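> could you work out the structure for the sequence below:
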Amino acid sequence: MDEHLITGGDQEQLVERAFHLYFEGLHRYAFTILKDNDEAKDAVQSVFLKLWEKRAGLDEQQSVKSYLYTAVYHYCLNIKRHEKVKDSYISASSNVTGVQEHALVSKETYQQILQHIEALSPQCRIIFCKSRFDGMKYAEIAAEMGLSVKTVEVQMGKALRILREKLSEFLVTLIIFYLL
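Model (predicted):
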């Protein structure tokens, strides 16, 4: 395959050929950054999904290989940033004083909530954390991640819906426990 995506044939076939040609190398590259096989695969798949979604507006002169490696690199950096934020948030919450230990949300509860957040798809999780933990506005998140504001809104709605569903049983149990 030529280094350039737009060299003949339809764009769908060219994106598919790029996937088959570059996926393994991109996966190895993502793995060197993330040190997690599943996260690396998710990162590469997310980049190819973005390429697929933007296939109609691709620049003829842009190298597919360099575009993909750069996109995977930035996607992996976003995941690493999210991990740093999460780790600092966990360490800050583990420094609980005696008064805070009696708060409604215990460390165990907090860990369960974090597990459900981690179970979100990578893009959904990153957007949720940027909004809720970093305090970023949807427009800021969209600009940083190269997405539309509407995509960020949809992903936040998805995250909140999933978390509501996953945590609803847990919240009912907490309410019953505190009423007794």
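> drop to CA atoms for contacts and neighbour counts, all remaining ones
OK.
> and the gap between residue 119 and residue 54?
From residue 119 over to residue 54 the distance is 27 Å, taken as Cα to Cα, to the nearest Å.
> actually residue 91, not the one I wrote
39 Å.
> let me see the contact set for residue 47.
68, 71-72, 75 (Cα atoms under 8 Å, 6 or more residues apart in numbering).
> ok, and the most crowded of those residues?
residue 72 (24 neighbours; other Cα atoms under 10 Å).
> may I see the buried residues of stretch 84-103?
Of all the residues in stretch 84-103, those buried under the rule 16 or more other Cα atoms under 10 Å are 85-86.
> what about it, start to end distance?
25 Å.
> quick one: that stretch to chain centroid distance?
23 Å (Cα atoms, centre = their mean, to the nearest Å).
> what residues does it touch?
Contacts for stretch 84-103 (Cα under 8 Å, 6+ apart): 107, 133-134.
> 7 Å instead, please
With contact meaning Cα atoms under 7 Å, 6 or more residues apart in numbering, stretch 84-103 is reached by no other residue.
> residue 59: how many residues sit nearby?
12.
> go on, residue 159?
When neighbours are counted by other Cα under 10 Å, residue 159 registers 21.
> how far away is it from residue 6?
Distance from residue 159 to residue 6, by Cα to Cα: 36 Å.
> what of residue 21?
15 Å.
> one more sequence to fold, the one below, so I can look at both together:
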Amino acid sequence: MKKRDKSELFLHLFHSCHEKLHRYAYTLLRDSDEANDIVQTVFARLWEKRETVVFEEDIKGYLYRSVHNLCMNNIRKDSARDRYLSYRTGDRDNFMQGGTEQQTLARELEKHIAQATGALPEQCRVIFLKSREEGKKYAEIAAELDISIKTVEAQMSKALKLMREKLADYLLTILLILHINHLL
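Now for the predicted structure:
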């Protein structure tokens, strides 16, 4: 198939499916902007792969599955961010009001989180803090910093990996202490 033919098929597919895919993503996310970002990402990835993709009848199934998967990833990511923000605000306060041992553990945890965050490379740290402390979505961060969403995703992935590595031993110790105290 000629390059021009694939481009024309892609444009036809985009115009005929974009609105339906957006509605589908919206039913999962309940956020029009996020749904639009997801659909745009799916089409951008398809455009990047246009030379190897076969534009046949099953391409629509591929598009819907891609939208579904990205929506689920987005929901999981938002859930993790919400849990982190919940700890950083209300739940942390409840934890800090516990016994002296809990307060000490909470202060230690905050100290280690601050150290691990401070050790991140600068762009990684800025993106991580905007996501986790300011609660911004990847698209918002990308627009604010004038970088691509892919860069934000890559930097967040790097930040989370580094944070897990730096905090793994400490968090395991805290969980064991809390579990033992709960059993007593």
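> sorry, back to before: from the contacts of residue 47 of the first structure, which ones fall inside strands?
Among these, none falls in strands (DSSP state E).
> now those residues in JSON lines, with distance to residue 33 of the first structure?
Output for the contacts of residue 47 of the first structure, formatted as JSON lines (distance: Cα to Cα, whole Å):
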{"residue": "68", "distance to residue 33 of the first structure": "15"}
{"residue": "71", "distance to residue 33 of the first structure": "13"}
{"residue": "72", "distance to residue 33 of the first structure": "10"}
{"residue": "75", "distance to residue 33 of the first structure": "10"}
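> closest one of those residues to residue 41 of the first structure?
residue 72 (10.3 Å; Cα to Cα).
> counterpart of the closest one over in the second structure?
Counting by TM-score structural alignment, residue 72 of the first structure lines up with residue 67 in the second structure.
> right, and its match touches residue 27 too?
No. Using Cα atoms under 7 Å, residue 67 of the second structure is not in contact with residue 27, being 11.3 Å away.
> nearest to the spatial middle of the second structure, which residue is it?
Geometric centre of the second structure, nearest residue: residue 77, 4.0 Å, by Cα atoms, centre = their mean.
> distance of that one relative to residue 69 of the second structure?
In terms of Cα to Cα, residue 77 of the second structure sits 12 Å off from residue 69 of the second structure.
> for the second structure, what spans make up the helices?
Using DSSP state H, the helices of the second structure run over residues 3-29, 32-48, 59-86, 92-96, 100-118, 122-132, 138-145, 149-183.
> name the helices or strands packed onto the longest one?
Right, the one you point to is helix 149-183 of the second structure. For helix 149-183 of the second structure, the packing partners by 3 or more Cα pairs under 7 Å, 6 or more residues apart in numbering; DSSP states H and E come out as helix 122-132, helix 138-145.
> of those, flag the one that's most buried.
Comparing these on average neighbours per residue, with mean count of other Cα atoms under 10 Å, the densest one is helix 122-132 at a mean of 18.
> so what touches it?
The list of residues contacting helix 122-132 of the second structure from outside it, by Cα under 7 Å, 6+ apart, reads 81, 84-85, 117, 136-137, 141, 152, 155-156, 159.
> over to stretch 23-31 of the first structure?
With contact meaning Cα under 7 Å, 6+ apart, stretch 23-31 of the first structure is reached by 37, 40-41, 44, 69, 72, 76.
> residue range for it in the second structure?
The aligned range for stretch 23-31 of the first structure is 18-26, by TM-score structural alignment.
> just give me the mean distance for the matching stretch relative to the first structure.
Between stretch 18-26 of the second structure and the corresponding residues of the first structure, superposition yields a mean separation of 0.3 Å, by mean Cα distance after the TM-score superposition for the first structure.
> about what we covered before: could the helices and strands packed on helix 149-183 of the second structure go into CSV alongside distance to residue 168 of the second structure?
Below are those laid out as CSV (distance: least, Cα to Cα, whole Å):
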stretch, distance to residue 168 of the second structure
helix 122-132, 18
helix 138-145, 25
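> the ones you listed: which one's closest to residue 7 of the second structure?
helix 138-145 (26.6 Å).
> so what secondary structure elements neighbour the closest one?
So helix 138-145 of the second structure, by 3+ Cα pairs under 7 Å, 6+ apart, packs with helix 149-183.
> residue 104 of the second structure and residue 157 of the second structure, how far apart?
Per Cα to Cα, residue 104 of the second structure is found 30 Å from residue 157 of the second structure.
> again with residue 122 of the second structure
Residue 122 of the second structure is 14 Å from residue 157 of the second structure, by Cα to Cα.
> and if you look at residue 22 of the second structure?
26 Å.
> what do you get for residue 7 of the second structure?
32 Å.
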